[in-house]
Structure formats: C-alpha cells, structure tokens
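Undergrad: have a look at this prediction, sequence included:
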Amino acid sequence: MTDNTLRKVTLVEAINMALHWEMAHDDSVVVLGEDIATNGGVFRATVGLKETFGFRRVMDTPLAENLIAGTAVGMATQGLKPVAEFQFLGFIYAGMEHIVSHASRMRNRTRGRLHCPLVYRAPFGGGIHAPEHHSESTEALFAHVPGLRVVIPSSPQRAYGLLLAAIRNPDPVVFLEPKRLYRAVTQSVADDGQALPLDTCFTLLEGEDVTLITWGPCVQETLQAAEQLAEQGVGCEVIDVATVAPLDRETLLCSVAKTGRAVIVHEACRNGGVGAEIAASLAERAFLDLQAPVVRVSGYDTVMPYYRNEAFYLPRVEDIVSAVEQVISL
C-alpha cells in the first residue's frame, strides 16, 4: 500500500492508508491500543498493520487507557513516534493525567531537551446509535490545554493528509475521527505520502452572503445546507476548521470581512465549546465587519441521549438553514 495510484476510499480506509504509508517509510512509528493488532481495531482502522509490520510495532494493550496514554509519552521521549488509539473518545479520560500533565508539557518542562511526537487517535461523536460514553464530542477539553494540537478530519482526503502531518509533528496531537463519517462517503485519495498543513482552515465552498464555520462530522450537513440555500440565492462560504487548536483565526476573519455574517456549526455542547471561542474572536477582531450577530448551531448542554433521541440532539440541515435565514434577515 505504498504506491501513489488513486484509490476511492472511505475515511476509515484513508486512516489505514496513512498509517501504512508512514510506518513503511519511518521505522520509528509504532501503533498501540486495545484490540488494534490482532483484530484490526473496533472500526478496522488498523487492519493489516500487524501482518505487515509485526507485533513489535503494532501492539495490543490491556484495557487500560491510563497505561496507553502514559506508555505513549515514554515512547515519544525516547525516539519513537507512537500512534495510540483509544477505542472511543469517552474512554480517554482515564489517560488525561498523562495527556494534560506530561505529553502537553514535555517540551516546556525540559526547556526543549525532550519533545513528545505522538498522536492520540480516538473515534468521537454521535450518529451510530451507540451508548452515551461512545458518542460524546468533548474536543473543547483538549483545545483548552496549551501544548496540544487538536485535529479533526472531515473527509477521506483530509483524514489521510492530516494524519500524516500529525505523525510527523514534533509535539503531541489529539486526532479525533468522526465515526459517523467513517464509511459515509468515499473520495479518490492518492497514496503518495503527501501531508496537509496543520493549523489551517480549509475553504470548501466560496460565497458572498454568509460564512458557515464547522468541523468534523457536521461538515456534511453544513455542505448540504449550503446547497439548499444556494437554491434560494444565498451564497454560503463553507469553512472546515480542521485544526481546532490552535485556531487559524486569520482565515475565519478574512471570510467574515467578505460576507459580514457568520454561523458556527458543531455537534458538541454549546457551553464552553470551540464555537464560543470562534464567536469571541469574531466579536473582538471583526466587530465592524459583522452585519448581524454570530449564531451558533450546536448540540445541547446535556448528555448525549440514547439512540431513540439521538437525532434530536445532533444539528440537522434544517437547523443550519434556519440559522442562516435568521442572520440574513437582520
């Protein structure tokens, strides 16, 4: 899997392609996590890695997230580039001590003597009828921690390129994969080892009337809403934030300077979310450009409900369309 021919793949297959590429071209990359070796991961993101690279580089761990997070820190400080998988984002909290107190601070604590080139991967978000601890979106917790990058792909092409960039980055990256997009769409992806830039927003659609800012799983609904609004004569500029920490504020500010209006869409709870930080940045630095208040479309400040009510929690296309109609009318 190291040729550069185009393949039509899903997001989870793009993750697998990126891991194969980087492990084939960098012997310091190792992969660890629960059931990721023999079984290929709960979502099959790591299938085939053990057979190709062996058990010394593809390691099944005990069911111990604290161990996974801490072992990855130790590996990273000693010349390896670990990619550690947590089966679901809701299970990562047992490892927060190592992620927040050690991985994120290693470069600062040692005055640059040691750095921590590791990636913590985790599926996140709702939409697959899973229990609550398998369905939450708490990216804002990690975005608040200095020293951590938080990257969220929203398509197969960006999953491939951003994961390569994350593995090559000399500091820790929390790489959150929207599992309801794992097999939702396919794209042609060249397996050529070309990384995409971190810390950069991607403008997916150009428009003049309103800026739609989103990331991860909500990109699909946002693009569908923009398509519907185009039929009404509303030109939407759709921006995929991709790296929610650190934020590429300049791209967002330039877009809002052009459109004068902004709607932020995310699946996570509204209170203290990344959307609030973006809205605050726009209020501080684009106040005179705004022709209407910034509007957020988000999940609710409740625990993700079980599958019967899950659809009521997740932002819908009609919610985004309604928010845009609101800001356009002002």
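TA: Structure received.
Undergrad: contacts, neighbours, all on C-alpha from now
TA: Will do.
Undergrad: all strands for the stretch 201-330 of the chain, in order.
TA: 202-205, 210-214, 236-240, 243-245, 262-269, 295-299 (DSSP state E, counting those that start in this stretch).
Undergrad: reformat those strands as JSON lines; add distance to residue 143 and mean neighbour count.
TA: Output for the strands of the stretch 201-330 of the chain, formatted as JSON lines (distance: least, CA to CA, whole Å; neighbours: other CA atoms under 10 Å):
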{"stretch": "strand 202-205", "distance to residue 143": "18", "mean neighbour count": "15"}
{"stretch": "strand 210-214", "distance to residue 143": "15", "mean neighbour count": "27"}
{"stretch": "strand 236-240", "distance to residue 143": "16", "mean neighbour count": "24"}
{"stretch": "strand 243-245", "distance to residue 143": "5", "mean neighbour count": "26"}
{"stretch": "strand 262-269", "distance to residue 143": "13", "mean neighbour count": "26"}
{"stretch": "strand 295-299", "distance to residue 143": "17", "mean neighbour count": "21"}
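Undergrad: save the ones you listed as JSON lines, and put in distance to residue 160 too.
TA: Listed next are those as JSON lines, based on distance: least, CA to CA, whole Å:
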{"stretch": "strand 202-205", "distance to residue 160": "15"}
{"stretch": "strand 210-214", "distance to residue 160": "19"}
{"stretch": "strand 236-240", "distance to residue 160": "15"}
{"stretch": "strand 243-245", "distance to residue 160": "14"}
{"stretch": "strand 262-269", "distance to residue 160": "22"}
{"stretch": "strand 295-299", "distance to residue 160": "27"}
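Undergrad: okay, now the one to match up with it:
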Amino acid sequence: MNASVEKAINHEDGTEVSRDVTLVEAVNMALAREMANDDNVVVLGEDIATNGGVFRATVGLKERFGYKRVMDTPLAEALIAGAAVGMATQGLKPVAEFQFMGFIYAGLEQIISHAARMRNRTRGRLHCPIVYRAPFGGGIHAPEHHSESTEALFAHIPGLRVVIPSSPQRAYGLLLAAIRNPDPVIFLEPKRIYRAVTQTVKDNGDALPLDTCFTLREGDDVTLISWGASIMETLQAADRLAEQGVSAEVIDVATISPLDRETLLCSVAKTGRAVIVHEACRNGGFGAEVAASIAEGAFLDLQAPVVRVTGYDTVMPYYRNEAHYLPKTEDIVQAVEEVISL
C-alpha cells in the first residue's frame, strides 16, 4: 500500500491529518473520512474491495470498514447503478464506482430514469444520495472505451449534479460534499492526473462548495475556462502568456451542472475575452453551453468572439494518436493570441 494512503486512512481518533497526496489518494482519504463519520456510507463496484479498485482509489477500505460496507460487485454496470438507487432510497449513502467512464453506459437507464427522477417522482418523499464515481478522459494509453469524456451527456439530465475535480485538494473537498449531498452526483475523476501532482491535503472533513467555479489565477486580458485534467495545460498556457505580457485569468468550472454562471460572467466582464478548453469532442461539448452563457450574459462586454479549444469530433484514438487528440498548451496559447489580436 502507498505510504501516504496508509497514513491517511488509519487515523482513528478523528484528529486532523495533513499529507502530501495525489488526486487518487485524496479520493481515498475522502472516502475513508466520510465512512468513519457516517455508518450509512457504503462503497460498491467491480474489484473495489479486495483489490482496491483498478486505480487503487479504494485500497485499504475493506480492511478498515469490512465487507458489508465495501462490496465487490459482479461485472454488471446496470446492477451497480440500480442497486445504488435501492440502497439510497432506503437510507444508505452509496458511493458506486464504475471502473471507467466508458463502462457507465449500461447503467444509464437506472441513473437517468430512476436516480435523477426519484425526488420528483415521489414529490420529495424519497431521494437518492448517491455518488457515481468514474475515472474519465484520455492520456493513459488505454484501449477503447477507457478514455471517454462524455460529461456533457450527464450535464443535460435534470436531477443530476456533475462534478469534476482537477487537483488533490479539490478532489478531497468536492467528494466529501458530493457524498453529503441529498441528490445523485456524477463524480468524474480525471485519471490522466491521478498521480501527476501532489498537494498537501488536510484530512479535516471540510467539504468544498458544489455548484461553484474556482478562480485559480487572477488576470485582466483574457479568461481561460476549463475543468478536469485540461486545467493542467490551461495553467501552463497562462504561465507562457505571462511571459508575453498577457494576463490570463484561469477558472476551474469544477461543477459543470448546475453551472456557476455568475463567476464566469464577472470574469469575462473584466477581461473582455474568453477561451474555453476541454478534451471532449467539440460538437455538443459542454464548452458550447459555457460559450452560450457568456454570449447571453456578457455579450456587450466581449471584445472578441468566444473561442473553444477542444478534442476532435472523433472517437478518442488509440494511444499512438492520443497526444494529437488532446488539447495542448500551445493550442491554448495560439487561441489566446488570436483573440487578443482582434
């Protein structure tokens, strides 16, 4: 077991523990913290108990909390999604893991037709405090169905929250908030940065707000808007632009549905320009919703058209072409240079 994870999950007295952890380790910390705080929190999924999950996000939890709260399931995504609905309506708080986002589609019937509608269907008598976790996105040389970025599909469904952390600190705080939320949350973890960076995370049980954008960097000339793993290239682009004398404001959307439009509009009102970055394909991507929101709410503030830097309108390619598909730092810099020149 990774030493930082082992230390993080073995505190028994509720005291605050700080560790330098990766994003996947922060997920583990949050799960352990909330399972210790609330006996109704249970974890289920394929290979998540005995093996600790394909990315080891749940390692050590079965040993600490037992097989009744950390459950290996059959390889049946519809079963995982549906069982979580049943558990949630009867007082539990299930955290259900899909091994990869590309495997989640078999569970859409349960997620869309039942979890997302339960509060409305029962006029508030029942609700579904479920977190559906899934690693998503490309960048790890995975085969087909392992590199999906279809977050816009879930953002279109009323009744679902869609949350995407982009750092260890936000993964910890947002996952705690998601588990405590009374309605279903799709929690998408960018596996390309699972172990790319470490941050000091205080395991103090403090959640971060949902439905809120995070301004990572202040700027005056252009607003860079992104989420998930693409935040890494977006911040790198901001650094390069600073060397050219361009001041870029960087916003991590974090919760793409419901969208915090106010933060985005306030930023664009200040900078007058916006560039949106995401690795999902362009057509119907969530960047289009962000662009429409800016056009509707900040049109008179814009000094140039809103620009999107995205993946291509193709299936995510196999690993030899994967780097070509993903938006790169230089792509973002070029887009900003174009909007600045207008």
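TA: Great, that's in hand. Keep in mind it's a predicted model, so treat the numbers as computed, not measured.
Undergrad: that older thread, of all the strands of the stretch 201-330 of structure 1, which one is nearest residue 71 of structure 1?
TA: Proximity to residue 71 of structure 1 (CA to CA) singles out strand 243-245 among the strands of the stretch 201-330 of structure 1, at 23.8 Å.
Undergrad: mean deviation, that closest one versus structure 2?
TA: When structure 2 is overlaid, strand 243-245 of structure 1 sits 0.3 Å from its aligned residues on average, using mean CA distance after the TM-score superposition for structure 1.
Undergrad: what is the corresponding segment of structure 2 for that strand?
TA: Mapping strand 243-245 of structure 1 onto structure 2 (TM-score structural alignment) gives residues 255-257.
Undergrad: same deal with stretch 61-77 of structure 1?
TA: Counting by TM-score structural alignment, stretch 61-77 of structure 1 sits on residues 73-89 of structure 2.
Undergrad: and stretch 86-104 of structure 1, by the same measure?
TA: Going by TM-score structural alignment: stretch 86-104 of structure 1 matches residues 98-116.
Undergrad: you'd agree residue 135 of structure 2 is in a helix?
TA: No - Residue 135 of structure 2: not assigned to a helix; according to DSSP: H, G, I helix; E, B strand; the rest coil it is strand.
Undergrad: isn't it right up against residue 165?
TA: No - applying CA atoms under 8 Å, one finds residue 135 of structure 2 not in contact with residue 165, separated by 10.9 Å.
Undergrad: need the overlap of contacts for these two.
TA: Taking CA atoms under 8 Å, 6 or more residues apart in numbering as the contact rule, the neighbours common to residue 135 of structure 2 and residue 165 are 188-190.
Undergrad: how about residue 225 of structure 2, what's its match in structure 1?
TA: So, by TM-score structural alignment, residue 225 of structure 2 is matched to residue 213.
Undergrad: how close does its match get to residue 243 of structure 1?
TA: 12 Å (CA to CA, to the nearest Å).
Undergrad: what about residue 268 of structure 2, neighbour count?
TA: 26 (other CA atoms under 10 Å).
Undergrad: and it? What does it align with in structure 1?
TA: Per TM-score structural alignment, residue 268 of structure 2 is aligned with residue 256.
Undergrad: got the contact list for its match?
TA: 210-211, 262, 286, 289-290.
Undergrad: same thing but at 10 Å, please
TA: 208-212, 237, 250, 262, 282, 286-287, 289-291 (CA atoms under 10 Å, 6 or more residues apart in numbering).
Undergrad: could those residues be laid out in JSON lines, adding distance to residue 111 of structure 1?
TA: Formatted as JSON lines, those follow (distance: CA to CA, whole Å):
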{"residue": "208", "distance to residue 111 of structure 1": "46"}
{"residue": "209", "distance to residue 111 of structure 1": "47"}
{"residue": "210", "distance to residue 111 of structure 1": "44"}
{"residue": "211", "distance to residue 111 of structure 1": "41"}
{"residue": "212", "distance to residue 111 of structure 1": "40"}
{"residue": "237", "distance to residue 111 of structure 1": "42"}
{"residue": "250", "distance to residue 111 of structure 1": "29"}
{"residue": "262", "distance to residue 111 of structure 1": "40"}
{"residue": "282", "distance to residue 111 of structure 1": "34"}
{"residue": "286", "distance to residue 111 of structure 1": "36"}
{"residue": "287", "distance to residue 111 of structure 1": "39"}
{"residue": "289", "distance to residue 111 of structure 1": "41"}
{"residue": "290", "distance to residue 111 of structure 1": "42"}
{"residue": "291", "distance to residue 111 of structure 1": "46"}
